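Peer 1: Sequence plus the predicted model coming up.
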Amino acid sequence: MAPADAPLRDLLEALTKRIVEHPDEVSVEQFEEGDGTVVLELAVGDDDYGRVIGRGGRTASALRTVVKAAAVREKKRVLVDIVD
């Protein structure tokens, strides 16, 4: 993980911790693909997946939008995956 990408991971983690009931179970793994795209894999406690995804996927979409907007400022491409 490159130090310059840490703010994106930290942003996603901080936003998610404010949404869920069990913030201590939030984890974000970061990888970089060959083309330079930063992949953030978000995992939360079993009881919190519904909160993170939201009704109709709206919360997940909003999280992705905020992180992508921050990535644009750093001239990065980012994908946010919510994993089981």
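Peer 2: Happy to help now that I have it.
Peer 1: Please count neighbours and contacts with C-alpha atoms only from this point.
Peer 2: Will do.
Peer 1: Just the helices from this structure, written as ranges.
Peer 2: Ranges of helices in the chain, per DSSP state H, are 6-19, 49-53, 58-73.
Peer 1: for the shortest one, packing partners?
Peer 2: When you say that, I think you mean helix 49-53. Helices and strands touching helix 49-53, by 3 or more Cα pairs under 8 Å, 6 or more residues apart in numbering; DSSP states H and E, are helix 6-19, helix 58-73.
Peer 1: also this one, for the comparison:
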Amino acid sequence: MKALIETIVTQLVDYPDDIVVTETEEDAKVVYHLTVNQNDVGKVIGKNGRIAKAIRTVVYAAKSDTNKRIYLDIM
């Protein structure tokens, strides 16, 4: 899942080396924290959050076989 997020976001940003995806697993959910360069935050979020919503939709659709909910947090 981390590779999928990195692959999508790498195409959107100017500083792909600054992309960091960390995973936090809890009882019923898995949270992925996406951190990008400060100059790229607007590109990842998009106008009215449209790009962020699209990224989340793809990640949620590609959910692994676990029964845990997946969340994507963009920082």
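Peer 2: Here it is on my side, so go on. Values in this document were obtained by computation on a predicted structure and should not be read as measured data.
Peer 1: picking up where we left off before, can you put the helices of the first structure in a markdown table and add mean neighbour count and distance to D81 of the first structure?
Peer 2: Output for these, formatted as a markdown table (neighbours: other Cα atoms under 10 Å; distance: least, Cα to Cα, whole Å):
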| stretch | mean neighbour count | distance to D81 of the first structure |
| --- | --- | --- |
| helix 6-19 | 16 | 11 |
| helix 49-53 | 17 | 11 |
| helix 58-73 | 16 | 9 |
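Peer 1: So which of those helices is nearest D35 of the first structure?
Peer 2: helix 58-73 (15.0 Å; Cα to Cα).
Peer 1: list the helices and strands that closest one packs on?
Peer 2: Packing contacts for helix 58-73 of the first structure, counted by 3+ Cα pairs under 8 Å, 6+ apart, involve helix 6-19, helix 49-53, strand 78-82.
Peer 1: neighbours around the residue mapped onto P23 of the first structure from the second structure, how many?
Peer 2: Taking TM-score structural alignment for the superposition, P23 of the first structure sits opposite P16 in the second structure. As a burial measure, P16 of the second structure scores 16 neighbours (other Cα atoms under 10 Å).
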